[in-house]
Structures are given as structure tokens and as C-alpha cells.
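Novice: This is a predicted model, with the sequence first.
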Amino acid sequence: MTGAPFQLGALPALSRSTVDRQETLRTDPERLRSRWPDARVLQVDRYGRTPVPLERVVPRSAEAIPLSTRKALSLGEQPPDTASFLGQWQDTDYWAVPADPPEDAETVEIEGSWGVRQQAPIAEGEAWVELRGHGSLLDDTSAGLLTTAEALRNWHWRGRFCARCGGATRRRQFGWATQCEQCGREEYPRTDPAVICLVHDDVADNGEHVLLARQPVWPPKRYSVLAGFVEAGESLEGCVEREIREEAGVGVFGIRYLGSQPWPFPRSIMLGFAARADVDAPLYPADGEIEEAKWVRRAEVRAAFAGENPDLLLPGNSSIAHVMLRAWARAEP
């Protein structure tokens, strides 16, 4: 990549999807109900966990992991009111329903995002894993299904009451809308845009240093690129400039778009950018929000990805930040 600005080079883990989810599929009740007997159902618990084959995560499989779906008819002759239609893939409809692992389920420790060990419930040869820590391990179809299911789950959990009158809401359009039982107001799933920007110095095309920061609540040695939500009346580029200045106290220029990834925690889409800044400009981390901001050499980032830099923990594989940093590390100045 010498002599050219770096690009992502790989699709972010949660941007992968194969299912057809066009609106006409979910607004045809007769079609959906007639295909229900042959549909597959994804179970998602209150923590956003879903079952996958235990032998694929303990020990971790080198191959992409599929979801453990259920036959739709095991839930009844018709889609339950709590079911959300996720899309169609290879002539099969996929749905998500809320469900919890058995109360007496044992747990197993597995490695999650950022190298953190997590306790996962296990039952009947399955482990219940969540999207943030394990989305990158799933196959393309499974990643897309669980990302959509988690986005809808979070939206429904936060939209149980009407924003206009406070009345209770009920599901419509097989999980893709709600309607207030009191005033009739309809609501549809929301997505909040957020920018995430890899800032490098102004040497050649891709710089020699990258700006990394850490939040006070993060584990020690954990760093990432800077990010923030787009405010009302603000352009994406304006948000990049503001967020970097607010969080690190440095001005940026040469802003360019890289790619995007849904981040349903609870309902964001991350819009990735690259920008340049003066490596000699003083950094002023935002008090209470950024514990430390620093410039890091490419060799240090490469060593961290190779597991040879224990003082630098980088974002987990499910994050677009991981893809951005890996692409920058592989590039030449």
C-alpha cells in the first residue's frame, strides 16, 4: 500500500450480512405466516446472548461459527407476538425471539472481546455468547442475523412506552414498528450516527504515528481511536473535528471517509474516518472522559497485533476500530 492512503481492506465484522431484509418481505403477513413452518428462529436472552455449538467455542474453532437456531414450529403454529422477522436467506425465513438459557445452566469461561474472559451459560451442547465479544467469530450470515436481532431487541426494550403520551406500546410489522395503545402513534427503529476517527500524523500518505486514547473506566493498557455521537445540525466532518478537539485538544485536517459498521449497543452506526494532525501539537485529554491520549508508533501497533506488546491492548475483532487500526498498521507511510 506504499504511496496511497490506507483503506479498510476488510469488511468490519458486524457489517457482514447475507440475508435479504427488504421491507416488502416483512410487510406481507400472508407470506410470512405461510412460510413460518419452514422458518428458523434465533433465541436472544435479556443480555443479548444467543446459543452456538459449544464445541466451536471451547476450544475456539478456527472456522467461522454458526448460530444454533430452532425450528419455528417448536414455538407454535404462528409467529408469536414477541417474534421479530430478520430476513430471508437461501429460501429460508429467519426470526428472533426472546428466550433465556435454563436457570440451572452451568457456565464455562471463554475469551471475549479485548481478550477479556467471560462466563457463558452452557446447556444441551450449546454456549450462549454475545455479539460484542464474539461477533467476529460468527459466519457472515450469523453475524448479520445477530446484529439485526440485537438492534431490534435494544430498540424494543427502550421503546416500551410512547414518547408522545407515555402510553404502553405494542409491536407491529413483525417487530419493525410499534404503536401506542393510547394515542395510536407509530414508531420505527432508530439508529444514532456516531463518528470514529483514526488520526495519524502528517508524514507522507499514512503517517508514522497514530493518536490513541483510553477512557478511565477501561481496563489498564486498553487504548483505541477516538469516537463520538453526531449532534443535531452537525455534519459528519464537523463532528470529527469537534470530537477530536474536545477529547484530545488537537485540530485535525484531511478528513476522509473509510467505511461503516452497525453497533447496536444500544443503537448506533459507527462511521469510520481518517484524519491528520500535527504530532508536535500538545494534547489536552478531556477531563473526566479521556484518561490519557498519546501518539503511538506504527511498530508498536504492529507488535500489539502480533501479541508482542503487552503494554498496548487494542480494540476487539468485532469493532470497526480494530479493522481501522489493523489497516493503518499494515500500510506504509
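Specialist: Now that the structure is in, tell me what you want to look at. Numbers count the residues shown, from 1 in each chain.
Novice: contacts, neighbours, all on C-alpha from now
Specialist: Noted.
Novice: what ranges do the helices span in the stretch 201-333 of the chain?
Specialist: Counting by DSSP state H, counting those that start in this stretch, the stretch 201-333 of the chain has these helices, from start to end: 236-248, 298-305, 320-330.
Novice: most packed of the ones you listed?
Specialist: The highest mean neighbour count among those, using mean count of other C-alpha atoms under 10 Å, belongs to helix 320-330: a mean of 22.
Novice: Mind giving me the packing neighbours of it?
Specialist: Packing contacts for helix 320-330, counted by 3 or more C-alpha pairs under 8 Å, 6 or more residues apart in numbering; DSSP states H and E, involve strand 192-200, strand 268-276, helix 298-305.
Novice: now the second one against helix 320-330, angle please.
Specialist: Calculated by axes from the mean of the first three to the mean of the last three C-alpha atoms, to 10 degrees, strand 268-276 forms an angle of 30 degrees with helix 320-330.
Novice: adding another structure so you can compare the two:
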Amino acid sequence: MILPRTPNAYTGSPLDRVSSRRDDAAFVAARLADPASLLVPVWQSKSLLRGVEAGRPEAVLLTVETAVALGVERRPHALLGLWGERAVFALDLSAEADPLPALAGFGDVSFTDLRQVAGLLPPAEASVLAHARGLMYWRARQRFCGVCGAECAPRSAGNVMVCTGCGTQHFPRTDPAVIMLVTCRAGGVERGLLAHSHRFPLVKMYSTLAGFVEPGESLEQAVAREVHEEVGVRVRDVRYHSSQPWPFPSSIMLGFYAETDDPTLNPDPEELKDARWFTREEMRNFEALGLRLPRVDSIARRLIEDWLEAAP
């Protein structure tokens, strides 16, 4: 059994989500009026940071006191929880063509894709920014009811959308996806399976296989099905490793290892450009092959690194 050596990115949230207080209107209003409460700005699914160009990114959290000009109550917002004694709210500025002029007093800040910098942020900051991004992304896409088509209104401190027509409650959506490192021992050497997908932004990047869980399917069945569909391999001994929130846009990644006795690969050309077996030594020196491993904040990278460290 290969266990995670360190926590995955976006799993270090410091927040008490206070779900039992979300429907307490007086509590929420008091927190939103508290000058010391914190705001996590989101603009078009990007997070507010400073120091990005210098390679020293840090999250920029505003206080209610310093952000009065933004008109928090007029914009989409949601209570994320308490960080110690301070409330933390996500604040969506996406309606603005360019919100930066209104933030001129906060220094050299920019809205940046969190995935570009998450590996350089403290775990607590990365987790809070991911939480805000995921919730605001869902809010922006749940404006109308999927049952009757009427407009929805926020409730439960912005964590639920309720249809104004039929009353259906809509909760934040999280799509479960399995991600797995398949291994095969042939000729006395254990190898791991990595593939290059058509969806990858980097031409030279190879990563583990992954796919969404289908209705009525266990996680282990999803692992076996996805591997067989993508590379034609039957796996056994599916073992859980860890999980990771992945709000890009709205998934929870469930990491596994699996084994196969058949090294013959038949990649699905619609899904993959290439799939190969790599030894541990090859993965440790991946750039020497002219290739790149997945990003450091991904559970795919963690699966690979933990497998490398588990070598006898």
C-alpha cells in the first residue's frame, strides 16, 4: 500500500465552514458588517494575488473596512467560514470589465489563474482561494433552475440557490473523478503508465489516466473502466491513495493505484495522443527524455512522486 507522504494541494483549509450558522441571517449580516471580516475576490474564475511576476505570489484578502467602495452587498458573495475569529466571504467581481482600477489602493495586484501559482502559496491560502473560486463558479452557472427554468436566488449565506418558481434547492456541484497510476511488472522491472492527452496545454506533458465517475458506478469500477477505455488494459488490485479538491471548474479528484499483467497498450486516439510505460529511473529524469511531468499542485504528480519514493 502506497500512502500519501504529504497533503495534496488545496486540502489545507484553515476554515471552520460553520454550516450550522449559514441560515442565521443575523449572524451572517453581523459578520458581513464587521470591518475585520475578510473578502476573497474572484474575477472570471481568477484569484487576486500580488507578487506573481516576481515569482513570490501571495493571496490578497481584503477586509470589509478597506473594501467599502466595492459595494459587497450588491455583488454575488458567499460565506466560506471562519478563519479563527474572522469571517471569510467569497466576493465575485466578474460583472466588472476590469476590477483592477477599484483595487488600485492595494498595490501591484493582479487576477491570476490559481493553478499557475498554487504550488508557491501556503497551503491555507491556496485552499481558501480554491474554495472561493469553486463556489463562485457554481453560483454564476446556477442562475436559473434546471427543473422549471425560473430564476434562482441565493440562500444559506450564498451556499444554496433556491428557485423562485418551484422552490427547488440547488446545492454546489462537485463532480467525482478518478485518477490513477497504473503499474506493470514485466521482465522483473516495474513500470508506470503515463499518457499525453489531446486536452493537455503542454505538448510534452505526460500524466496519469483520469476520468469521471458514471451513475451507478463504484470508484473501483470507474478506475477499471476508464483504464480499459483509454488504453485497452485490464487492471486488478485497485487501491485508494488520497483525494484532492479540484475546482477547475468543479471536481473532486480521487486518487488510486492499480496493477495490470498486460503491458500491451492500445490508446484510444480520440482521447490520447500517446501512452507509454516508464521505469522509475526514466520518470526521475523525465526532462532528459524531452518530456514533462504534470504540475506540482496536482494529485497526478503526487501519485507519481509517492510511487517513486516507494521503490524498495
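Specialist: That came in fine, so what should we check first? These numbers come from a predicted model, not from an experiment.
Novice: just to revisit the earlier point, among the helices of the stretch 201-333 of structure 1, which comes closest to L313 of structure 1?
Specialist: helix 298-305 (6.8 Å; C-alpha to C-alpha).
Novice: by how many degrees do that closest one and helix 320-330 diverge?
Specialist: Taking the same axes, to 10 degrees, one finds helix 298-305 of structure 1 and helix 320-330 inclined to each other by 130 degrees.
Novice: Show me the contact partners of helix 298-305 of structure 1.
Specialist: Applying C-alpha atoms under 8 Å, 6 or more residues apart in numbering, the contact partners of helix 298-305 of structure 1 are E208, H209, V210, N309, P310, L312, L313, L314, L325, R326, A329, R330.
Novice: ok, the counterpart of L62 of structure 2 in structure 1 - contacts?
Specialist: Matched by TM-score structural alignment, L62 of structure 2 corresponds to R70 in structure 1. By C-alpha under 8 Å, 6+ apart, the contact set of R70 of structure 1 is R40, V41, L42, Q43.
Novice: What separation is there between R70 of structure 1 and E332 of structure 1?
Specialist: Per C-alpha to C-alpha, to the nearest Å, R70 of structure 1 is found 47 Å from E332 of structure 1.
Novice: ok, now A293 of structure 1?
Specialist: Per C-alpha to C-alpha, A293 of structure 1 is found 23 Å from E332 of structure 1.
Novice: In terms of neighbours, single out the busier of these two.
Specialist: A293 (22 against 17; other C-alpha atoms under 10 Å).
Novice: Not counting its neighbours along the chain, what's nearest the equivalent of that one over in structure 2?
Specialist: Mapped onto structure 2 by TM-score structural alignment, A293 of structure 1 lines up with A275. Distances taken as C-alpha to C-alpha, 6 or more residues apart in numbering place A195 nearest to A275 of structure 2, at 4.0 Å, with adjacent residues excluded.
Novice: Check R132 of structure 1 too.
Specialist: For R132 of structure 1, ignoring the flanking residues on the chain, the nearest one in space by C-alpha to C-alpha, 6+ apart is S318 at 6.2 Å.
Novice: so the one you found touches E130, yeah?
Specialist: No: counting by C-alpha atoms under 8 Å, S318 of structure 1 does not reach E130; the two are 10.9 Å apart.
Novice: show me where the stretch 51-200 of structure 1 has helices.
Specialist: Secondary structure of the stretch 51-200 of structure 1 by DSSP H, counting those that start in this stretch: the helices cover 131-134, 140-158.
Novice: Which one of those lies nearest to W89 of structure 1?
Specialist: W89 of structure 1 sits nearest to helix 140-158 of all those, at 8.1 Å, using C-alpha to C-alpha.
Novice: Quick one: average offset of that closest one versus structure 2, please.
Specialist: For helix 140-158 of structure 1, the mean deviation from structure 2 after alignment is 1.4 Å (mean C-alpha distance after the TM-score superposition for structure 1).
Novice: which part of structure 2 lines up with that helix?
Specialist: The alignment of helix 140-158 of structure 1 onto structure 2 (TM-score structural alignment) spans residues 123-141.
Novice: circling back: between S318 and E130 of structure 1, who's got more neighbours?
Specialist: S318 (26 against 21).
Novice: how close does whichever residue in structure 2 pairs up with A232 of structure 1 sit to H196 of structure 2?
Specialist: Superposed on structure 2 with TM-score structural alignment, A232 of structure 1 falls opposite P215. For P215 of structure 2, the distance to H196 of structure 2 (C-alpha to C-alpha) stands at 27 Å.
Novice: Okay then, goodbye and thanks.
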